[in-house]
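Asks: here's my sequence, what's the structure:
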Amino acid sequence: MITRIFGLSIIVTVISLVVAYLYGGMTALLLCAILGILEVSLSFDNAVINATVLERMSEFWQRIFLTVGILIAVFGMRLVFPLAIVWVTAGLNPIEAFDLALNPPPNDAPYFDNDPSRPSYETLLTDAHPQIAAFGGMFLALLFLNFIFEEREITWLSWLEKPLAKAGKLDMLSVVVAGTGLVLVAEFLAADDDRSTVLVAGLLGMIVYILVDGLGSMFHTEEFEEGPQGGPSTLVKATGKAAFFLFLYLEVLDASFSFDGVIGAFAITSDPIIIALGLGLIGAMFVRSITVYLVRQGTLGDYVYLEHGAHWAIGALAAILLVSIGVHVNEVITGLVGVAFIGAAFISSLLRNRKGEPDAIEDSKEPASV
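Replies: Below is the predicted model of the structure:
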């Protein structure tokens, strides 16, 4: 099964490395491999969250996510998105932006011929970091807050999660906390020239999350049957409009997770072709394969704290994105924090299973269809 799940990712990796070598020699090959590893390390928590949503989708929509979704992830977020930022911020047309990306100034200087009127592609993208971080940070913050403010049978960090769940009975508390955090970040971390931009971008991130999550919940409620406890049954897979909005939710979520990887990639190389090959083809393909593996193996049902660990990793990533508006945070730290939460949740799940505690979601488990 592992060969079947990861086989395509391995083939794509080999092809990508060969293309990178033909494109730029051994240096390009090594950079491509490093970016692939970077993306997987930064996005493992993304794979866990993807799996929790993907389990609720019909087989057809699961395949849509794993085919059309991968095209959006590779070409949309890892290639077109950085170029689009340059189009908007620099007032360049797409061809000029792509030419600027392929022809950086010598010695990776921030400007051409020391002319501030001609910034490099990397400089333009880095200058757009505050609004990117504000949008992605607020989207992920709401995802995290809505999770920890919700009461649930199984808790991981019970000493903290249970009091937070009780506090979550206050309506819209997650929006209040997220909005307060955005104001504090704009006031104390953002540069004077960036405050309004950070506020607008952060509000847009909140609006997008509320809209997509709300639409998904609305159709989810209409199309899912009730389970034994009165909640939606996981035995009924989302189809039609419900699955479509879950698909949109996954794509926006993937985009939010991609921000730190795309920005971090420029610490390694500014070549868009290498970034697309490393982050997009290698990294994104392996993240999709990990997602499929988690769904098919029923890993989230066997290791019940993984979802909790992933959401805490999301909360940490959201905080890092917001802090990075005013303070540089090394990408290695970002990756290690996510891995630490997932690893701790996995070990806690193993210990729980050894104690023979009942699996609270045993009744909802079924063979996955991805």
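Asks: CA atoms for contacts and neighbours, from now on please.
Replies: OK.
Asks: what's the spacing between residue 127 and residue 197?
Replies: 12 Å (CA to CA, to the nearest Å).
Asks: what about the two, which has more around it?
Replies: Counted by other CA atoms under 10 Å, residue 127 and residue 197 do not tie: residue 197 has more neighbours, with 18 against 14.
Asks: and this one, so I can compare the two:
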Amino acid sequence: MNQAQSHTSLFGYLKWSIIVTVVGLLLGGVLGWQTTGTVSGMLTVFFICAVLAVLEISLSFDNAIVNANKLKDMTPVWQQRFLTWGILIAVFGMRIVFPLLIVVIAAGIGPIDAIVLAAAQPDEYARIMHDAHLPIAAFGGTFLMMVGLTYFFNHEKDIHWVVVLEKYMSRYATIKGVEIAFVLALILIFSNILDGEASYTFLTSAIYGLITFLAVELLGGLLDASQRAMSEAARGGLGAFIYLEVLDASFSFDGVIGAFALTQNLFIIAIGLGIGAMYVRSMTIMLVEKQTLTHYRYLEHGAFYAILILSVIMYVQTLYHIPEAITGLGGASLIGLSLWSSIRHNRQERVRDVDLASGEI
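Replies: Next up is the predicted model:
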């Protein structure tokens, strides 16, 4: 992404998202007409697609901020690859292939049979997806929790939003593996609360989530260590690309599972969440090119707090149902509060600069 494009208008950033929205909603309307044969049915599917898009945006805005934080350090070549290949993986991989793969594994059927099941028996398909919620929540919750804690347990972090808490975490970041120990303790607590097979499933899936995070971190470290031996196109990119793809997958778990509360039709879900994913991509580009994270110093903190809240919610969802609206509003509220704090800080800085210039201080 070229920094010369930083003066692009809001419409310029959202152009392709708007085009995808129009095409997606039209496809939703056509699908609704084909499946119901009535105008009311068509409008219902149209509305569900729109709601799913809003759900995906609300759940994934913190994802866009984290993506922007990682993208700003990537080479332009890998930035472009993430924003092209990455969005294809995000839309088709996580919103279509991933739900199909769950059914293939859970039901022990082939991919073609899973597609037929999604089209012909959506209720059964939805039941299988809901039954797979526990291991998905354990895996995704663990990965996201490690992402959030690693950000705060960093002894080099010198900008703090919630000062007392973040200074405390930064101080103890020098203890190797402190965040891993915290997550493992939480895994043991939740696995002991659950009973029987559910306990074993949660424990196993959570450990896999932890191992996946550590493996991605290890791979990124190895790639960073061998930068000088790598081609210019690959420097500072492949490890971050893999990290962002796994991160996007973890963010997508909650939205994909939650979508089945609105509809059991896989294709409607793919359209709605796909529209939302395009807006997340547009927001990511805008955050990088406008250097928003630099101008609003606490915005990144709000995103990582939202990630931690989401990870805890995913854990708690293994015990109780929590509406997706609460998940989305919780994350959006934290990000909004961090934005307000950033604006307030900027105003105070400007006032201080004026006072210094006038000699009052």
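Asks: tell me which residues of the lengthiest strand in structure 1 are tucked away?
Replies: Criterion DSSP state E: the longest strand present in structure 1 is strand 115-119. The neighbour-count check on strand 115-119 of structure 1 (16 or more other CA atoms under 10 Å) flags 118, 119 as buried.
Asks: who does it touch, helix- and strand-wise?
Replies: strand 111-112 (3 or more CA pairs under 8 Å, 6 or more residues apart in numbering; DSSP states H and E).
Asks: ok now the strand it packs on, how far from the chain's centre?
Replies: 32 Å (CA atoms, centre = their mean, to the nearest Å).
Asks: what's it in contact with?
Replies: Taking contacts as CA atoms under 8 Å, 6 or more residues apart in numbering, the residues outside strand 111-112 of structure 1 that touch it are 105, 106, 117, 118, 119, 120, 123.
Asks: equivalent analysis for stretch 144-164 of structure 2, please.
Replies: 166-167, 169-174, 179-180, 183, 210, 213, 247, 250-251, 297-298, 301, 304-305, 307-308, 310-312, 338.
Asks: check stretch 31-44 of structure 2 too.
Replies: By CA under 8 Å, 6+ apart, stretch 31-44 of structure 2 touches 28, 29, 30, 45, 46, 268.
Asks: shared neighbours of residue 127 and residue 197 of structure 1, anything?
Replies: With CA under 8 Å, 6+ apart, residue 127 of structure 1 and residue 197 have no common neighbours.
Asks: quick one: map residue 148 of structure 2 onto structure 1.
Replies: Under the alignment (TM-score structural alignment), residue 148 of structure 2 maps onto residue 144 of structure 1.
Asks: ugh, wrong one, I meant residue 54 of structure 2
Replies: Match for residue 54 of structure 2 (TM-score structural alignment): residue 37.
Asks: returning to what we had before: closest one of the contacts of strand 111-112 of structure 1 to residue 221 of structure 1?
Replies: Using CA to CA, residue 123 comes nearest to residue 221 of structure 1 of the contacts of strand 111-112 of structure 1, at 45.6 Å.
Asks: how many neighbouring residues does the equivalent of that closest one over in structure 2 have?
Replies: Matched to structure 2 by TM-score structural alignment, residue 123 of structure 1 sits across from residue 127. Per other CA under 10 Å, the neighbour tally for residue 127 of structure 2 reads 13.
Asks: just the element for residue 127 of structure 2, please.
Replies: helix 122-131 (DSSP states H and E).
Asks: ok, now residue 106 of structure 2?
Replies: With DSSP H and E as the criterion, the answer for residue 106 of structure 2 is helix 98-107.
Asks: which is the next helix or strand following that helix?
Replies: Next along the chain from helix 98-107 of structure 2, counting by DSSP H and E, comes helix 111-120.
Asks: buried residues in that next one, which are they?
Replies: Per 16+ other CA under 10 Å, helix 111-120 of structure 2 contains these buried residues: 114, 115, 117, 118.
Asks: over in structure 1, find the residue span that helix aligns onto.
Replies: Using TM-score structural alignment, helix 111-120 of structure 2 pairs with 94-103 in structure 1.
Asks: off-centre distance for the matching stretch?
Replies: The answer for stretch 94-103 of structure 1 is 26 Å, by CA atoms, centre = their mean.
Asks: show me where the stretch 251-361 of structure 2 has strands.
Replies: With strands called from DSSP state E, counting those that start in this stretch, the stretch 251-361 of structure 2 shows none.
Asks: would you map the helices across it?
Replies: For the stretch 251-361 of structure 2, the helices defined by DSSP state H, counting those that start in this stretch occupy 266-289, 292-295, 299-316, 324-358.
Asks: name the helices or strands packed onto the first one?
Replies: When contacts are defined as 3+ CA pairs under 8 Å, 6+ apart, helix 266-289 of structure 2 sits against helix 10-36, helix 39-71, helix 87-88, helix 238-259.
Asks: which one of those helices lies closest to residue 80 of structure 2?
Replies: Once those are compared by CA to CA, helix 39-71 is nearest, at 9.6 Å.
Asks: centre of the chain to that closest one, how far?
Replies: Worked out by CA atoms, centre = their mean, helix 39-71 of structure 2 lies 12 Å from the chain centre.
Asks: ditto for stretch 177-191 of structure 2
Replies: Using CA atoms, centre = their mean, the offset of stretch 177-191 of structure 2 from its chain centre is 22 Å.
Asks: and if you look at stretch 308-318 of structure 1?
Replies: Counting by CA atoms, centre = their mean, stretch 308-318 of structure 1 comes out at 11 Å from the chain centroid.
Asks: how big is the offset of that stretch relative to structure 2?
Replies: Taken over the aligned residues, the distance from stretch 308-318 of structure 1 to structure 2 averages 0.5 Å (mean CA distance after the TM-score superposition for structure 1).
Asks: can you check which part of structure 2 that stretch sits on?
Replies: By TM-score structural alignment, stretch 308-318 of structure 1 lines up with residues 301-311 in structure 2.
Asks: kindly report the same for stretch 10-21 of structure 1.
Replies: The aligned range for stretch 10-21 of structure 1 is 18-29, by TM-score structural alignment.
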